[in-house]
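# coordinates only, sequence not included:
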């Protein structure tokens, strides 16, 4: 096979693409800022000719291509740890083809059955497979200098074994009525483990194709919407991970409290209230200081806590929401946000930037 010459593409990469194409592997051109984004929208159909692979690479100066995983499975390790690789090969069988990636390693196999979720087992590893999945191909070079270097065997030359240990019994599919919600949950689980919204969308496409009922009726545009929303949550620090997560505290609030006589106590109380109630905008809650102290949440006296509460009310960070009614209702409060341009009566409930995993797109 004669490969079309791309002036910006090193001969070694061009020849490797031509060799793998001749060996029957379905390939696609990659590029973008990370060097891992498909340069063609419709890439998951029939095998494309070399001219269609090389043309966008030539246009963009890309030196990266992807290997589509039709009938293939790739164990994608986030770190190049010899112990981890040995553990994986003991479990799934020895792979004759290893490619070192900028972060870790790719181990190639032939696909067999349903792949286990290794992330769920706490391993920094994905198993990628399926016609809508791909990995960056051997010898590719990313714009940041990251390279994909073969370190064992040669793809297309060494026979790939079936990946051992895949489940042959297909689990019950995700029902059509639950697909969007379940994929939103999966997106939030995976969003901090991928490098781009496009990679997240490709992972969601694999889940849709393999686990969702009637996947043909769930368009790529819906997956793009979910992936984009989840990626935005990551960029804005709005991924809620229970106790292993962060919550925002406005600097204007800290500035307003610093000059108060008991400002340190008020800041401590505000941090506690944001932690306990800030994730639910407009939430009303009582302030039972004896119970707070008994739970070990603070070590201040009830008198100091009441003074701190009054300070938060005075500067507009806490508002009385419901009055006490003897024997039937406790006094309740709501957190508010600092807005010096608004009158006290116009202050709005404070909004935390945490996300509970429900939402995105159609919800």
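All right, it came through fine. Just so it is clear, the model here is predicted, and its values are computed rather than measured.
# going forward, measure contacts and count neighbours with C-alpha atoms only.
Noted.
# what's the following helix or strand after the longest strand along the chain?
Counting residues, the longest strand in the chain under DSSP state E turns out to be strand 64-77. Using DSSP states H and E, the helix or strand that directly follows strand 64-77 along the chain is helix 82-92.
# Tell me the buried residues in that next one?
Residues 85, 88, 92 are the ones in helix 82-92 that count as buried (16 or more other C-alpha atoms under 10 Å).
# what are the ranges of the strands in the stretch 201-350 of the chain?
Remark: strands assigned in the stretch 201-350 of the chain by DSSP state E, counting those that start in this stretch are 285-286, 318-322, 332-335.
# putting a second one here so we can go through both:
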């Protein structure tokens, strides 16, 4: 009975055939005795028949009770296994010497568990090998990108014509996309080892926002997007600096991506940081193309690009998924509001007093 506890009534149901045959055999014995007495000209008293049935039933109940009590620990261990969806250690709590049949079943479960563990270990080693290779490759690719960016900066400082300068800026923008893609791949790998790669500390969230805006200044300039920060004071939150920088960076990158394609001269991204009751809210609002209403509920799903992804090929569908995943682990909230053709607002909520890092 998968998903249900094995109770005494279930035990009886499984042995119903034995009980029926026991009653039939008892009845046959009594019938044979009655026929024998009839042949001899005697009669079996009703009280004797009743006594035979009562005595037989007592022995049957006693037998069933003893057998159930003997196997109850086995059923209890099995019930624990049915209630546990993540732990297979219950197998080792199954008692021995209930019966040969039960011992064989336990041996089979232990064997399956060991096969599962060995297979899982092989997959873990294989995944780690691929992850380590990808990690090293990404870091190696960052070096030539940095060199190319530096060369472009130096070339732009020279006395060049406007057409060449625009070409350099276009190359810079494409290099920025490549750099962001590598960063996305790197953090996708790192999130699987999140518990070993985070450090909670008090940080000024305004400083993080300024760093990210500075890192994306070329994209803002090339696409004529005006970033604006609204904050009356420096606000400190408890979080992991590296991970929150990635989250905010992804959201701002998305805002740039879906603002630059809008045919409007007044393109802006407004970043608002404010306190509200016992929480701090970081709000990133753009006036880009927005998200269709039918896609809003699925934007945090992995690889989901929606209608915008079919129109604008730069979408990967991983940025918001990773942001949501990391926020959940850090104990932060994240939500999104959008109107197609008007713009999108993403809110990151830092809760005071809420436990950091939710396993």
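Yes, it's here. Quick caveat, the model's predicted, so the values are computed rather than measured.
# quick one: TM-score?
The TM-score (TM-score structural alignment, normalised by the length of the second structure) is 0.23; 131 aligned residues with a C-alpha RMSD of 6.4 Å.
# With distance to residue 109 of the first structure as extra columns, can I get the buried residues of helix 82-92 of the first structure in TSV?
Compiled in TSV, the buried residues of helix 82-92 of the first structure are given as follows (distance: C-alpha to C-alpha, whole Å):
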residue	distance to residue 109 of the first structure
85	14
88	12
92	9
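# so which of the strands of the stretch 201-350 of the first structure gets nearest residue 53 of the first structure?
Across the strands of the stretch 201-350 of the first structure, residue 53 of the first structure has its closest neighbour in strand 332-335 (55.6 Å, C-alpha to C-alpha).
# Packing partners of that closest one?
strand 285-286, strand 318-322 (3 or more C-alpha pairs under 8 Å, 6 or more residues apart in numbering; DSSP states H and E).
# all strands of the stretch 101-250 of the second structure, in order?
Under DSSP E, counting those that start in this stretch, the stretch 101-250 of the second structure gives strands at 200-204, 225-230, 236-240.
# Can you give me the buried ones in the longest one?
For strand 225-230 of the second structure, the buried set under the neighbour-count rule, 16+ other C-alpha under 10 Å, comprises 225, 227, 229.
# Residue 285 of the first structure contacts residue 333, doesn't it?
Yes. Between residue 285 of the first structure and residue 333 there is a contact at 5.4 Å, judged by C-alpha atoms under 8 Å.
# Same list (the strands of the stretch 201-350 of the first structure) but as JSON lines, adding mean neighbour count.
Output for the strands of the stretch 201-350 of the first structure, formatted as JSON lines (neighbours: other C-alpha atoms under 10 Å):
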{"stretch": "strand 285-286", "mean neighbour count": "16"}
{"stretch": "strand 318-322", "mean neighbour count": "18"}
{"stretch": "strand 332-335", "mean neighbour count": "22"}
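# Switch these over to JSON lines; also include distance to residue 55 of the first structure.
Shown next, in JSON lines, are the strands of the stretch 201-350 of the first structure (distance: least, C-alpha to C-alpha, whole Å):
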{"stretch": "strand 285-286", "distance to residue 55 of the first structure": "61"}
{"stretch": "strand 318-322", "distance to residue 55 of the first structure": "60"}
{"stretch": "strand 332-335", "distance to residue 55 of the first structure": "57"}
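# between those, which gets nearest to residue 273 of the first structure?
Closest to residue 273 of the first structure of the strands of the stretch 201-350 of the first structure is strand 332-335 (C-alpha to C-alpha; 8.0 Å).
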